[in-house]
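Engineer: Could you look at this predicted model? Sequence included:
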Amino acid sequence: MEGKIIKGIAGFFYVSPNAGDQIYECKARGKFRNEKQTPLIGDIVKISTTNYEGSTKGDFLQGTIEEILPRQNQLLRPAVANVDQGIIVFSLSYPVMHLDLLDRFLVIMELSNIDSVIVLNKLDEAFGDKYKEIVNGYRLSGYKVICTSATDGDIDEIKALLKDKTSFFAGPSGVGKSTLLNAICPDFKLETGAVSQKIKRGKHTTRHTELLTLSFGGYVLDTPGFTSLKMDTIEPDLLQDYFIEFNQYKDKCKFNGCTHTHEPDCAVKLAVENGSIYKSRYQSYLNYFEELKNNKKW
């Protein structure tokens, strides 16, 4: 039987077949350990099942993972596979938005070959119209940006994006990821956490990674979040490949192999000057380039 791993706890993997609502509680064959392969949430697997009276344990039928099918993509932290898109959520009030962090998320998504959608939540609490510059900047960069409020906003556009896809929500604690998911699918009843009034930051409310089934089709990952946004696997000279707005300029620079940092007659720097590339994004690129270059020295 073929199915998708929707949850993993204490060495057990919970598999949802492609047809039907029954969940199978499975152990993985020892061969995966020998092959140094670990099943991940989101994996499509083949399982053998034990279908005789008394083969259930609690609410679950029992099975064994026999094969992990090839992955479309995967992330390490959180450890998930076969994701269609990442919904990157930031707040328009508290916690305060840090564009450096948003750009790190976007680079990781490009590195993992996962489409990104930016959702700016708490529109009802936004500080004036300053956020519109950010919205225009990221739309100019080629990303879809949705502004909403999880408590009383229009979430139909987000629901349409999630339909029949496997998606995950990422972003800092306290930006309203769980509140958004509850608004999208009230049956989830996810725990939500308030932002600390003292430090203006949120607290993690999700304790393990799990694929939740959307009532209108598709899956969404409820995850404790990204424990690492390191980019140290990227060579400095290749960082530009993960800033998608640079692509149209890379063959227009004077020098082959232009890093878009110090070289003269650089088409990317000219695009920044004339407003065709969002200046904040370019500054993030320069910061990351220096960071990666310094890391490689060690």
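Structural biologist: Structure received.
Engineer: going forward, measure contacts and count neighbours with C-alpha atoms only.
Structural biologist: Fine.
Engineer: Distance-wise, check residue 106 relative to residue 287.
Structural biologist: 15 Å (CA to CA, to the nearest Å).
Engineer: Nearest the middle, which residue of this structure would you pick?
Structural biologist: For the chain, residue 86 is the residue whose C-alpha lies nearest the centre (CA atoms, centre = their mean; 3.6 Å).
Engineer: Would you confirm that that one contacts residue 119?
Structural biologist: No. Look at residue 86 against residue 119 with CA atoms under 8 Å: they stay out of range, at 10.2 Å.
Engineer: With neighbour numbers in mind, choose between residue 106 and residue 287.
Structural biologist: residue 106 (23 against 12; other CA atoms under 10 Å).
Engineer: hey, where'd the strands end up in the protein?
Structural biologist: Ranges of strands in the chain, per DSSP state E, are 2-9, 12-17, 24-28, 44-49, 56-57, 60-68, 74-75, 80-81, 85-91, 115-121, 144-147, 166-170, 210-213, 219-222.
Engineer: so which of these comes closest to residue 251?
Structural biologist: strand 115-121 (24.1 Å; CA to CA).
Engineer: now the angle between strand 166-170 and the closest one, please.
Structural biologist: Strand 115-121 and strand 166-170 meet at an angle of 50 degrees, taking axes from the mean of the first three to the mean of the last three CA atoms, to 10 degrees as the criterion.
Engineer: Could you list the residues in contact with strand 115-121?
Structural biologist: The contact list for strand 115-121 (CA atoms under 8 Å, 6 or more residues apart in numbering) reads 84-92, 106, 109, 143-150, 175-176.
Engineer: Quick one: buried ones out of those?
Structural biologist: 84-92, 106, 109, 143, 145-150, 175-176 (16 or more other CA atoms under 10 Å).
Engineer: Which parts of this structure are helices?
Structural biologist: Remark: helices assigned in the chain by DSSP state H are 30-34, 99-111, 131-140, 156-162, 177-184, 267-273, 279-296.
Engineer: And here is the other one:
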Amino acid sequence: MKTGRIIKSLSGVYRVDVDGEMFDTKPRGLFRKNKFSPIVGDVVDFEVENITEGYIQNVHTRKNELKRPPVSNVDHLIIVMSAIEPSFSTQLLDRFLVIAHSYHMRPRILVTKKDLLTTEEVHKITELLTIYEAMGYQTQFVGLEDDISAIFDAWGNGLAVLSGQSGVGKSTLLNHFFPELNIETQYISKSLNRGRHTTRHVELYERHNGFIADTPGFSALDFDHIQKEELKSYFVDIAEYGELCKFRDCNHIKEPKCNVKIELENNNIAQFRYDHYVQLYNEISNRKERY
């Protein structure tokens, strides 16, 4: 019996890394019977059938798990946004942050394509990132002239997952770090202002202090697993100031003696953050009513 981490899944075959040695494995029928599938990132025990193949017997307990894309045991979730093409959007960033927190992950923010901006545009995005840094988020704002190795090393040990919409530069970053991979990249559609899907499956690539995953770009964000009452806890600034609201179940919309509203007036919460919270709260509320 050997133990390793699944680094790639394709057509029912799971490639498992055991200290640099690769095995193509398949799950035992028991997994299908229990309607449970291993995913990339899982640590598994498997029986070796021959030199390079085996059958998965056991999947270790996951410390966390992303549903879309499916990847487990994530140490660092890197939300990749582009500065331009597609344009930087705090609304989209806030939605990614909500998804990350809903899966109990503390995300980092990486903004790419700095080299394509004017000095004034760089200053504007830097000011916005300062707001997120004040909330405790670690941010990076980079261009292709930057040391890609240093960018990756800053994340620390373990499995780092790059996540974000298509066209923001995830595959470009990986190509600079792993030139031999030659991961497909695509142009930005001018009509849609977003990239076409280029990465079609999750795969882990080894870096000297762990692994990094390139994941399929998102064309839509799924909030179906989030209840409207939970949303306030996924906006870290609103959650902090909401502790002092008069009513424990305050959702910071129309409730009286709401401390979040007070801190908003005092400019301790950015107006755009609160606006994004209300917009998403209403979307989730309307979705639940339809059901």
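Structural biologist: Here it is on my side, so go on. Here the structure is a predicted model, which is why all the values come from computation and not from measurement.
Engineer: before we move on, the earlier item: most tightly surrounded among the helices of the first structure?
Structural biologist: helix 177-184 (a mean of 22; mean count of other CA atoms under 10 Å).
Engineer: Now do that helix: distance to the chain's middle.
Structural biologist: 15 Å (CA atoms, centre = their mean, to the nearest Å).
Engineer: which one in the second structure is aligned with residue 141 of the first structure?
Structural biologist: Mapped onto the second structure by TM-score structural alignment, residue 141 of the first structure lines up with residue 135.
Engineer: Skip the chain neighbours and tell me the closest residue to that match.
Structural biologist: Among residues not flanking residue 135 of the second structure along the chain, residue 237 sits closest, at 6.3 Å (CA to CA, 6 or more residues apart in numbering).
Engineer: Give the equivalent position in the first structure for the one you found.
Structural biologist: With TM-score structural alignment as the criterion, residue 237 of the second structure matches residue 245.
Engineer: what do you get for residue 263 of the second structure?
Structural biologist: In the first structure, residue 263 of the second structure lands on residue 271 (TM-score structural alignment).
Engineer: for residue 99 of the second structure, same thing?
Structural biologist: Using TM-score structural alignment, residue 99 of the second structure pairs with residue 108 in the first structure.
Engineer: Which residues are in contact with residue 259 of the first structure?
Structural biologist: Contacts of residue 259 of the first structure by CA under 8 Å, 6+ apart are 237, 240.
Engineer: same thing but 7 Å
Structural biologist: Residues near residue 259 of the first structure by CA atoms under 7 Å, 6 or more residues apart in numbering: residue 237.
Engineer: Quick check: it vs residue 291 of the first structure, distance?
Structural biologist: 14 Å.
Engineer: swap in residue 86 of the first structure?
Structural biologist: From residue 86 of the first structure to residue 291 of the first structure the distance is 25 Å (CA to CA).
Engineer: what comes up buried for stretch 113-129 of the second structure?
Structural biologist: 113-115, 125, 129.
Engineer: what's the most distant pair in the residues you listed?
Structural biologist: Taking CA to CA, no two of those sit farther apart than 115 and 129, at 16.6 Å.
Engineer: still on that earlier bit, doesn't residue 277 make contact with the match of residue 263 of the second structure?
Structural biologist: Yes. Counting by CA atoms under 7 Å, residue 277 is a contact partner of residue 271 of the first structure at 5.5 Å.
Engineer: Now do the same for residue 281 of the second structure: its match in the first structure.
Structural biologist: Using TM-score structural alignment, residue 281 of the second structure pairs with residue 289 in the first structure.
Engineer: Around residue 96 of the first structure, how many other residues sit close by?
Structural biologist: Around residue 96 of the first structure there are 13 residues (other CA under 10 Å).
Engineer: Excluding chain neighbours, give the residue nearest to it in space.
Structural biologist: Leaving aside its chain neighbours, residue 96 of the first structure sits nearest to residue 200 (7.8 Å; criterion: CA to CA, 6+ apart).
Engineer: ditto for residue 99 of the second structure
Structural biologist: Residue 99 of the second structure sits nearest to residue 223 (CA to CA, 6+ apart), 7.3 Å away.
Engineer: residue in the first structure matching that neighbour?
Structural biologist: So residue 223 of the second structure corresponds to residue 231, using TM-score structural alignment.
Engineer: what's the distance between the residue nearest to residue 114 of the first structure when sequence neighbours are not counted and residue 129 of the first structure?
Structural biologist: Closest residue in space to residue 114 of the first structure, ignoring its immediate chain neighbours: residue 85 at 5.4 Å, by CA to CA, 6+ apart. With distances taken as CA to CA, residue 85 of the first structure is found 28 Å from residue 129 of the first structure.
Engineer: How many neighbouring residues does the closest residue to residue 111 of the first structure other than its chain neighbours have?
Structural biologist: Among residues not flanking residue 111 of the first structure along the chain, residue 242 sits closest, at 6.5 Å (CA to CA, 6+ apart). Neighbours of residue 242 of the first structure under the rule other CA under 10 Å: 19.
Engineer: In contact with residue 242 of the first structure, which residues?
Structural biologist: By CA under 7 Å, 6+ apart, the neighbours of residue 242 of the first structure are 107, 110-111.
Engineer: thinking again about what came up before, can you list the strands of the first structure in TSV and add distance to residue 192 of the first structure?
Structural biologist: Formatted as TSV, the strands of the first structure follow (distance: least, CA to CA, whole Å):
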stretch	distance to residue 192 of the first structure
strand 2-9	20
strand 12-17	24
strand 24-28	28
strand 44-49	30
strand 56-57	30
strand 60-68	28
strand 74-75	25
strand 80-81	22
strand 85-91	15
strand 115-121	14
strand 144-147	20
strand 166-170	14
strand 210-213	16
strand 219-222	12
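Engineer: among the ones you listed, which is nearest residue 180 of the first structure?
Structural biologist: strand 115-121 (8.4 Å).
Engineer: check the fit of that closest one onto the second structure and give the mean distance.
Structural biologist: Here the mean offset of strand 115-121 of the first structure against the second structure after fitting is 0.9 Å, by mean CA distance after the TM-score superposition for the first structure.
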